[in-house]
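Enquirer: Structure here, sequence nowhere to be found:
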């Protein structure tokens, strides 16, 4: 399934910024695999002395930024799984600043976070491969926004690209 096949009502306007970072021909599972390789290569290219860097005192460090990407992906996985299993409960949002504040990312290394990102993304790849076409189209509600599992798969990719751009422009 390609990004261009998403329909109105499968994701909210807030998430369009992530999804629109992807080419219309991006295929869900192959896109996740390609995005994984690109993100891992990018993370591995970051010099060791940059991981604790903050571009302003009140902003997240690079360690915290990568932990945020990981935490968000785990939450998106859960949401996609709930929707694919036709759980019609509205799922809450999460406070990403609170998650970062309590993540302990500053006590970790870039290498540890890269390993964790790789494991979480492998789990995403397997999860999305397991969904049937029917499952991918089921609409659920997350944080008061109707969304499908297939849209979440593209959101995951675009969210990583969004933060890669921030890292490139403000941290390196």
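Expert: That came in fine, so what should we check first? Since the model is a prediction, treat every value here as computed from it, not as a measurement.

Enquirer: Please make it C-alpha for all contacts and neighbour counts, starting now.
Expert: OK.

Enquirer: could you list every residue that touches the closest residue to residue 128 other than its chain neighbours?
Expert: By the measure of CA to CA, 6 or more residues apart in numbering, the closest residue to residue 128 outside its immediate chain neighbours is residue 29, 6.7 Å from it. Going by CA atoms under 8 Å, 6 or more residues apart in numbering, residue 29 touches 125, 128-129.

Enquirer: Most neighbours of all those residues, which one?
Expert: residue 128 (22 neighbours; other CA atoms under 10 Å).

Enquirer: On the three-state scheme, it is what?
Expert: Using DSSP: H, G, I helix; E, B strand; the rest coil, the three-state assignment for residue 128 comes out as helix.

Enquirer: so who does it touch?
Expert: Under the criterion of CA under 8 Å, 6+ apart, the contact list for residue 128 reads 29, 150, 153.

Enquirer: Now do the last one against residue 4, distance only.
Expert: Remark: distance between residue 153 and residue 4 (CA to CA, to the nearest Å) = 13 Å.

Enquirer: If you count surrounding residues, which of these two has more?
Expert: Between residue 153 and residue 4, counting by other CA under 10 Å, residue 153 is the more crowded of the two (26 against 12).

Enquirer: A further structure is provided below for comparison with the first:
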């Protein structure tokens, strides 16, 4: 991983950055976690896909669609900052998205297809960035963030949620 400065992301994202630290590059991490998540979800028992370990908690399908939605938002932020847009980008309330997304009504294969599509798009976007663009810093969710930090946040966010499923759902 490139040596990120703590000025390139808000402290809220430290956990995600740490989880992504095993990867030498953003592209390697995005490709690897795509494969890891596909294998992981395909191996989950059908009975666990809509399981809640506690009332009101998300199911693994909810989590997968949350990863998809979040990645779209992260990629949008990266695009705007890379293009030198100085607009402060708002946060989003993830807990408002999940009940509206109806993930549990969808087939796993459909969700995984959407995940692959979004991940391929994210990979293509990050491949297009120059070193200068990757180092650009903007503001998202009231915190400074670099384009490259957004890449590692995307990777770490997926790994974080995979770990939660492993620890609390299986």
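Expert: Looks like it came in fine. What you see is a predicted model, and the numbers here were worked out from it, not measured in a lab.

Enquirer: Looking at structure 2, which of the contacts of residue 128 of structure 1 hold up?
Expert: Contacts conserved in structure 2 for these, counting by both residues aligned by TM-score structural alignment, their matches' CA atoms under 8 Å: 29, 153.

Enquirer: which residue is nearest the middle of structure 2?
Expert: The central residue of structure 2, meaning the one whose C-alpha is nearest the mean C-alpha position (CA atoms, centre = their mean), is residue 154 at 3.5 Å.

Enquirer: tell me the secondary structure for the aligned residue in structure 1 for it?
Expert: Residue correspondence, TM-score structural alignment: residue 154 of structure 2 in this structure matches residue 156 in structure 1. Per three-state DSSP, the local secondary structure of residue 156 of structure 1 is helix.

Enquirer: Residue 156 of structure 1 is in contact with residue 73, isn't it?
Expert: Yes. Under the criterion of CA atoms under 8 Å, residue 156 of structure 1 makes contact with residue 73 at 6.2 Å.

Enquirer: Under the alignment, what does residue 76 of structure 1 map to in structure 2?
Expert: Using TM-score structural alignment, the equivalent of residue 76 of structure 1 in structure 2 is residue 74.

Enquirer: Next: residue 147 of structure 1.
Expert: Structural correspondence for residue 147 of structure 1 with respect to structure 2 (TM-score structural alignment): residue 145.

Enquirer: what helix or strand does residue 139 of structure 2 sit in?
Expert: Of the helices and strands defined by DSSP states H and E, residue 139 of structure 2 is found in strand 137-140.

Enquirer: Please state the offset of that strand from the chain centre?
Expert: Per CA atoms, centre = their mean, to the nearest Å, the displacement of strand 137-140 of structure 2 from the mean C-alpha position of its chain is 17 Å.

Enquirer: Look up the average distance of that strand to its aligned counterpart in structure 1.
Expert: For strand 137-140 of structure 2, the mean distance to aligned residues of structure 1 following superposition is 0.3 Å (mean CA distance after the TM-score superposition for structure 1).

Enquirer: Likewise for stretch 110-123 of structure 2?
Expert: Using mean CA distance after the TM-score superposition for structure 1, the mean distance for stretch 110-123 of structure 2 is 0.9 Å.

Enquirer: which stretch of helix or strand covers residue 164 of structure 1?
Expert: Secondary-structure assignment from DSSP H and E places residue 164 of structure 1 in helix 149-170.

Enquirer: What of residue 39 of structure 1?
Expert: Counting by DSSP H and E, the element that carries residue 39 of structure 1 is helix 28-44.

Enquirer: quick one: that helix aligns where in structure 2?
Expert: By TM-score structural alignment, helix 28-44 of structure 1 lines up with residues 26-42 in structure 2.

Enquirer: Have a look at how far, on average, the matching stretch is from structure 1.
Expert: Once fitted to structure 1, stretch 26-42 of structure 2 is off its aligned match by 1.2 Å on average (mean CA distance after the TM-score superposition for structure 1).

Enquirer: which residues sit in contact with the match of residue 76 of structure 1?
Expert: Residue 74 of structure 2 makes contact with 150-151, 154, according to CA under 8 Å, 6+ apart.

Enquirer: Can you tell me which helices and strands the strand holding residue 139 of structure 2 packs against?
Expert: helix 60-82, strand 143-146 (3 or more CA pairs under 8 Å, 6 or more residues apart in numbering; DSSP states H and E).
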